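In: Below are the sequence and a predicted model for it; my questions follow.
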Amino acid sequence: MLVLVDSSVPEPWRRLPDPTPEATPAPPADLELLERTLRERLPDSIGATDEEVAATGTRLGVTLPDEVKVLYRVTRARWEDWADDYKAAHRVTQAIGCELSSLEYLHSVDGAARHSHWALPETKAVITPPDAAVQGLVGSPRWIVFGGNGGDGLPIDLTPGPRGHVGQLVLVDHEQSIGAELVADSLTDLILGRVRKERRIPRGDRLPVVAGVGNGGVPTVEAAAHPDL
């Protein structure tokens, strides 16, 4: 007999990212160009202090990338700085390419809170192909959401996939329960409009990762047996 423990979630929803000690920032991560571009677009913005940025990293348990430090040094994205001026807030969105959150709202993607009802996740698995730029996860304490597009979260990815870069930007679709989409190789790329167009979501619902035996699926358990299952 199986007993469902209160507040438990399936294993994919508890999966943590694999370490990526060899991953490096993307070559386009140009800090001088990033800061110059932001100051040209947002000449009147009020920036955060180095202490405020460092405190945010401490709260999140991560070292924020230099690009993020540059961004918030130019604008701290607080509503009171815009004096209830929607046009000023819109200019920041246009300058950066997303709706920017202030430092106090930066957070990681909580996998346990992302579509975790058992009816769906019990048939899913998380996978990261060897050529993937983004790890096939539900959530990660090192996906740091700094903005969004009104519904989806836009994190800085600090533990990329085998072909990814530290500090790349990914999109967490609120209608998807697994995975994230690579948006740009760096924050500099996002602000300069060099975004990715391809969309690739890891499939954790088909052979050889997941097998449905009977009812029109694989006829027997023996036929479903595979080292990757």
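Out: All right, it came through fine.
In: use CA for all of it now, contacts and neighbours both
Out: Fine.
In: any chance you could map the strands in this structure?
Out: For the chain, the strands defined by DSSP state E occupy 99-100, 107-109, 140-148, 153-157, 168-171, 181-184.
In: How far does the first one sit from its chain's centre?
Out: A distance of 14 Å separates the centroid of the chain from that of strand 99-100, by Cα atoms, centre = their mean, to the nearest Å.
In: which helices and strands does that strand pack with?
Out: In terms of contacts (3 or more Cα pairs under 8 Å, 6 or more residues apart in numbering; DSSP states H and E), strand 99-100 is packed against helix 86-96, strand 140-148.
In: Pick the most deeply packed of those.
Out: Using mean count of other Cα atoms under 10 Å, the stretch among those with the largest mean neighbour count is strand 140-148, at a mean of 22.
In: what's the closest non-adjacent residue to the residue nearest to the spatial centre of the chain?
Out: Most central in the chain under Cα atoms, centre = their mean is P155, positioned 3.6 Å from the mean C-alpha point. Spatial nearest neighbour of P155, excluding adjacent residues (Cα to Cα, 6 or more residues apart in numbering): V145 at 3.7 Å.
In: repeat for G214
Out: T220 (6.9 Å).
In: again with I127
Out: G136 (5.1 Å).
In: Against I201, how distant is that neighbour?
Out: From G136 across to I201, the span is 8 Å (Cα to Cα, to the nearest Å).
In: Next: G57.
Out: For G57, the distance to I201 equals 29 Å [Cα to Cα].
In: of these two, who's got more company?
Out: Of the pair G57 and I201, G57 is the one with more neighbours under other Cα atoms under 10 Å, namely 18 against 14.
In: Kindly provide the distance from the more buried one to L187.
Out: 17 Å.
In: ditto for R114
Out: Counting by Cα to Cα - R114 and L187 are separated by 25 Å.
In: Please apply the same query to W82.
Out: W82 is 23 Å from L187, by Cα to Cα.
In: out of those two, which sits in the busier spot?
Out: Each of W82 and L187 has its neighbours counted (other Cα under 10 Å); L187 has more, 29 against 14.
In: dropping in the other structure now:
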Amino acid sequence: MDDQQSPSLPIHAFATWESVLRFLRASHRDRLAVPGARVTGFVGRGGWSVPIGHGRDERDAVERVRGALLNDGIEVVSFAVEIEPAGRAVLHILEHGPAVEHSAGPHPGALVLAEGALPAPWHRLPDQAPGAAPAASVDPALLERRLRERLPDAVGATEAEIVSAETRLGMALPDELKVLYRVTRAKWEDWRGDYEAVRRHSEAVRCELFDLESLYVAEAATRECLWQFGARETVDIRPGAVVQGVVGSAGWIVFGDNGGGDRLAVDLTPGPRGHAGQVILLSHEQSVGAALVADSLTDLVLGRPGAESGLGEDQRPPAVAYVNTSGLRNLETAIHSGLEVLSIRSGDGPPFSLASLMGLPRLRTLIACPGTIADPREIAGLTGLEYLELGAQDWRVLLDAKAVPRGLSAAFIKVDDDEDPLPVVDLANELLTLWDRPAIIRTVVSGDLGPAA
């Protein structure tokens, strides 16, 4: 582990943490009385998890640490602290750095072993739809007439503003979208701070409409997802699909929000049974795919919902398999040439041999709970893996045997929430070193809290 003993930033000063440490001692007196026991947590700009009370004094103590983060330009730190009964405290501050994704706890998130690497679904482009036709409901004249009836005082965009947006996006806007913006440019200054006018506008256009400067193309890179979750995803494009189940598309033009954080887009790369220009919804709770909202912008504004997807039953074996569940009790029932993601969960049976996985052409993600693999060294033969998630002991076996697959793009060390993070960080740094990636830095800060009251 890369240790720093000399504090050089406010976040590394004992005084910055002193109040938090006093609250931790008061809250975990019995635990800290055990020699070598530590209390852990994390503090970040966007939130914190420190196991103390939530009163005003406790919040102020944590805010002092968060203020130091802001001052030092650091996004988040995790920590582990030992406090002796006499009051001496040893605080380990962990800065994960650019090669480690944040997790909702004190342990490292996924280790990004190749700079800028993204899970395979983020590289999957949509199939082209050159023959896709607009829906029969497309009616720009009706759309404009209805919008002007609802928004008689709206300020429309100029042709120059529309052309500017097209130039920025690198593509022409569909006719219906141009009609929409010719009626209303949806700029905040046009409403002069009148929230009731904003509400009426959203009701008229059936969404919270973005202005032209905020339009964007929902390509895959715009849908961020941690490796720990993105590596489990797959792309699904079925012959009967209305919307292609990809992460993003150069043909998805996002123009608004449904008021709940979900994006609305015009879809110019529909599925085999979809329509060019249909309106789709990109859920903020999902990273892959989209749902049909309306067959056209005309339908959206007129309140006519889209047709059913017509996917039909998928006869293909699933690309994601969970072994040790009620449905799958052995590897053999999960194996087929299209398998991409395999998760082996804890169960009552003996650990599995991985010999039957060798040679699977599309297997890219392996997730194995601790104790589920008979011989972790077999993983070395799975040369197509891009993501591997194992318990600390299995990673130790791979490292000692020099059997870590070097084709990995990301890795994750699976641990229990209450596990000491310091040995996990040591293990993570060994993996990062193999790929010459920035290590997790531990700064050790010590001080005396004095006798407890």
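Out: Structure received. As the structure is a prediction and not an experimental result, all values here were calculated from the model.
In: re earlier: what residue in structure 2 is paired with the residue nearest to the centre of structure 1?
Out: In structure 2, P155 of structure 1 lines up with A265, judged by TM-score structural alignment.
In: can you tell me which residues contact that match?
Out: W252, I253, V254, F255, G256, V279, I280, L281, L282 (Cα atoms under 8 Å, 6 or more residues apart in numbering).
In: let's see 7 Å
Out: W252, I253, V254, F255, V279, I280, L281 (Cα atoms under 7 Å, 6 or more residues apart in numbering).
In: doesn't A291 make contact with the last one?
Out: Right, the one you point to is L281 of structure 2. Yes: counting by Cα atoms under 7 Å, A291 is a contact partner of L281 of structure 2 at 5.1 Å.
In: Same drill for those two, tell me which one is more crowded.
Out: L281 (21 against 17).
In: and Q244 of structure 2, what pairs with it in structure 1?
Out: In structure 1, the residue equivalent to Q244 of structure 2 is Q135, according to TM-score structural alignment.
In: Can you give me the neighbour number for its match?
Out: For Q135 of structure 1, the neighbour count with other Cα under 10 Å is 27.
In: Can you give me the distance of it to R41 of structure 1?
Out: 33 Å.
In: And T49 of structure 1, by the same measure?
Out: Here the distance between T49 of structure 1 and R41 of structure 1 works out to 20 Å (Cα to Cα).
In: cool, and P141 of structure 1?
Out: Separation of P141 of structure 1 from R41 of structure 1 (Cα to Cα): 31 Å.
In: And for E222 of structure 1?
Out: Using Cα to Cα, E222 of structure 1 is found at 62 Å from R41 of structure 1.
In: Of those two, give the one with the bigger neighbour count.
Out: Using other Cα under 10 Å as the criterion, E222 of structure 1 and R41 rank with R41 on top: 15 against 9.
In: contacting residues around the counterpart of S108 of structure 1 in structure 2?
Out: Aligning on TM-score structural alignment places S108 of structure 1 opposite V217 in structure 2. Residues near V217 of structure 2 by Cα under 7 Å, 6+ apart: A250, W252, I253, V254.
In: cool, and Y86 of structure 1?
Out: Taking Cα under 7 Å, 6+ apart as the definition, Y86 of structure 1 has no contacts.
In: As a check, name the ranges of all helices in the stretch 151-300 of structure 2.
Out: For the stretch 151-300 of structure 2, applying DSSP state H, counting those that start in this stretch gives helices covering 159-169, 175-183, 195-205, 227-230, 297-302.
In: Now tabulate the ones you listed in CSV and tack on distance to A26 of structure 2.
Out: Output for these, formatted as CSV (distance: least, Cα to Cα, whole Å):
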stretch, distance to A26 of structure 2
helix 159-169, 56
helix 175-183, 60
helix 195-205, 47
helix 227-230, 35
helix 297-302, 57
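In: Which of those helices sits closest to P272 of structure 2?
Out: helix 297-302 (19.4 Å; Cα to Cα).
In: Would you mind giving the residues in structure 1 matched to the closest one?
Out: Under TM-score structural alignment, helix 297-302 of structure 2 corresponds to residues 187-192 of structure 1.
In: and the matching stretch, how far from the chain's centre?
Out: The answer for stretch 187-192 of structure 1 is 16 Å, by Cα atoms, centre = their mean.
In: Next: stretch 197-208 of structure 2.
Out: In terms of Cα atoms, centre = their mean, the centre of stretch 197-208 of structure 2 is found 30 Å from the chain centre.
In: now what about it, what contacts it?
Out: Applying Cα under 7 Å, 6+ apart, the contact partners of stretch 197-208 of structure 2 are L147, R150, W191, L209, G256, D257, N258, G259, L300, V301.
In: rerun at 10 Å
Out: Residues from elsewhere that reach stretch 197-208 of structure 2, judged by Cα atoms under 10 Å, 6 or more residues apart in numbering: 146-151, 154, 180, 184, 186-188, 190-192, 195-196, 209, 255-260, 263-264, 297-298, 300-303.
In: And those residues, which of them are buried?
Out: Among those, those classed as buried by 16 or more other Cα atoms under 10 Å are 146-148, 151, 154, 180, 184, 186-187, 190, 209, 255-258, 263-264, 297-298, 300-302.
In: and P140 of structure 2, what pairs with it in structure 1?
Out: So P140 of structure 2 corresponds to L31, using TM-score structural alignment.
In: Just to check, its match is in contact with V70?
Out: Yes: contact criterion Cα atoms under 10 Å: L31 of structure 1 and V70 qualify, at 7.2 Å.
In: what does P121 of structure 1 align to in structure 2?
Out: Per TM-score structural alignment, P121 of structure 1 is aligned with G230.
In: do you know how far that match is from F255 of structure 2?
Out: 25 Å.
In: Then A392 of structure 2?
Out: 45 Å.
In: Find residues that contact each of G136 and I201 of structure 1.
Out: Counting by Cα under 10 Å, 6+ apart, the contacts common to G136 of structure 1 and I201 are I178, G179, A180, E181.
In: ok, and the closest non-adjacent residue to the alignment partner in structure 2 of the first one?
Out: The reference is to I178 of structure 1. Aligned counterpart of I178 of structure 1 in structure 2: V288 (TM-score structural alignment). Closest residue in space to V288 of structure 2, ignoring its immediate chain neighbours: V247 at 4.2 Å, by Cα to Cα, 6+ apart.
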